[in-house]
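**Student:** heads up, no residue letters with this:
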């Protein structure tokens, strides 16, 4: 029996790529010196796309793949896929929720502590010999004790962050598209949530609906004692407004694991001790990334074996 042809659009973990190669006729576009030539050669037989979350699948690519049935994304975010267009064409889109929730929530709390207590700057102070030369590291203006964390986006990851933050003794508030049956205070706008929060945690998906959801007005509402932490999507924050708010002292600091144009990070953020910057590592442990890859592969296998998938995204049909 001929194996279905799967187009590997982006580089992938070796263990995940091996699993794809074992089950499918895998065409690795990322490896090709002449990507256009390789795509043209296989376009009429491609039935699936496998891709890391930073890949791009739009209507133009779908037009070139007449037999495309499914796009399986490695990651929770799938804003690189035009899911609405895929749905219009009857093409399924899947992602990899749940298996990374705990890892990302753990990183969110670590990033929060690093940001509020300026632990990155403290480590650099020690390594530079400043402890012995200048004495103790300056007292940090912020603390988690008695603080309120406002969570922007109370989905799977947002709820997991809330559980951890509650265990730390933080009060929890949230904003989302709708009120949920949870024991946390609800605010009807990002600005209202920011005004009520000491720490504003972003856990929203990306895409046009959330682009620059955190803008200058929201940062002003967060205030000079407030901290912004983003483990969602870089596009949610107006980075120009953020840099200006930090420079002016409008907010106290920021912790960012994601950026609008990765791997590019705004130059205005790089030299600041009131900002903690991570290179999009919230889910980046080998066990978690292996589990994510396996779920991506399992979605493809389930589709070709049974005509069903395990984790379809909401926009596309669920067989």
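**Tutor:** Thanks, I have the structure now. Remember, it's a predicted structure, so these values are computed and weren't measured experimentally. Residues are numbered from 1 along each chain as shown.
**Student:** going by C-alpha atoms from here, please, whenever you check contacts or count neighbours.
**Tutor:** OK.
**Student:** tell me where this structure has helices.
**Tutor:** Ranges of helices within the chain are 14-23, 35-42, 59-64, 83-88, 101-116, 119-127, 130-134, 156-167, 190-195, 216-222, 239-248, 267-270, 286-306, based on DSSP state H.
**Student:** presented hereafter is structure B, for comparison with structure A:
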């Protein structure tokens, strides 16, 4: 029986690549020197696209695959997939939620702790001899008992809140509607930022959420506040963020995502008040294996005529 042909947009770990190659005919777009020519050649045979959250599948890619039936996303975010093009042709879309929730929440909270307590600078203070030569490290700020805002209380936002509750923090959240949770609901992002010492961005990205965290929200968070983003870069006005960090209008930031990553704006590299991470919130062996398994399970279910495990569309 002929194996279904799949367009693979980006690389996966070998523990995923091996089973994919065994079950399907994989066409590696990322390895092609002339991607347009490659897509024109293999696109007419492709029945599925396997992609990553940050790579997605745009309208041109979808149009180049007239037999396309399903797009399986490795990641929880699917904002880079042209959903309108998929709806117009009845193409199914899946992602890999839940399996990465706790790792993403862990990293967000860890970034808050590292930045608030100055842990990277403190480690350098020990290594470069400053402790012995200059004495105690400059005092930092406490975390426990302070005010945290969570912008977007989905799976990841709730996991962050649960962790922060363990620090005895005063928690509030924002989003389109209140939920049955023990934390205060504040619909307006500016008002949420105003009452927050730490503002976590855990929004699902969409055109509607683009630049939700703009100059007004950043100004409301203020020179003592910290912004932590473990969602998508598009949720924050990056130019406004850089301006505020450079002038001290915002105290600090901890970021796992950036516009144009991995080629992030070089202004970030000169800032002492921002913690930079390489978009690896889900980057544990256990979670990445679970993500790959779920991606494959969705593809297998589709071609077996079974219900999709985690459909988006």
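**Tutor:** Sure, I can see it. Everything numeric here is computed off the predicted structure, so don't read it as measured data.
**Student:** kindly reformat the helices of the first structure as a markdown table and extend each row with distance to residue 4 of the first structure and mean neighbour count.
**Tutor:** Formatted as a markdown table, the helices of the first structure follow (distance: least, Cα to Cα, whole Å; neighbours: other Cα atoms under 10 Å):
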| stretch | distance to residue 4 of the first structure | mean neighbour count |
| --- | --- | --- |
| helix 14-23 | 9 | 15 |
| helix 35-42 | 12 | 13 |
| helix 59-64 | 17 | 13 |
| helix 83-88 | 19 | 18 |
| helix 101-116 | 31 | 22 |
| helix 119-127 | 48 | 15 |
| helix 130-134 | 60 | 11 |
| helix 156-167 | 32 | 19 |
| helix 190-195 | 45 | 23 |
| helix 216-222 | 48 | 21 |
| helix 239-248 | 42 | 18 |
| helix 267-270 | 45 | 14 |
| helix 286-306 | 8 | 19 |
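**Student:** what residues are up against the nearest residue to residue 146 of the first structure once chain neighbours are set aside?
**Tutor:** What sits nearest to residue 146 of the first structure in space, not counting adjacent residues and going by Cα to Cα, 6 or more residues apart in numbering, is residue 170, at 6.2 Å. Residues counted as contacts of residue 170 of the first structure (Cα atoms under 8 Å, 6 or more residues apart in numbering) are 144, 145, 146, 147, 148, 149.
**Student:** ok so, going back, out of the helices of the first structure, which is closest to residue 174 of the first structure?
**Tutor:** helix 190-195 (6.5 Å; Cα to Cα).
**Student:** give me the mean deviation of that closest one from the second structure.
**Tutor:** If you overlay the two and look at helix 190-195 of the first structure, the average distance to its match in the second structure is 0.5 Å (mean Cα distance after the TM-score superposition for the first structure).
**Student:** and the contacts of that helix?
**Tutor:** Residues from elsewhere that reach helix 190-195 of the first structure (Cα under 8 Å, 6+ apart): 150, 152, 173-175, 186-187, 200, 213-214, 217-219, 221-223.
**Student:** what is the lengthiest strand in the first structure packed up against?
**Tutor:** The strand that spans the most residues within the first structure, counting by DSSP state E, is strand 46-52. With contacts taken as 3 or more Cα pairs under 8 Å, 6 or more residues apart in numbering; DSSP states H and E, strand 46-52 of the first structure sits against strand 5-8, strand 70-74.
**Student:** next, format those as JSON lines and append distance to residue 287 of the first structure and mean neighbour count.
**Tutor:** Formatted as JSON lines, those follow (distance: least, Cα to Cα, whole Å; neighbours: other Cα under 10 Å):
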{"stretch": "strand 5-8", "distance to residue 287 of the first structure": "21", "mean neighbour count": "24"}
{"stretch": "strand 70-74", "distance to residue 287 of the first structure": "14", "mean neighbour count": "28"}
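**Student:** which one of these lies closest to residue 14 of the first structure?
**Tutor:** Relative to residue 14 of the first structure, the nearest member of those by Cα to Cα is strand 5-8, separated by 12.5 Å.
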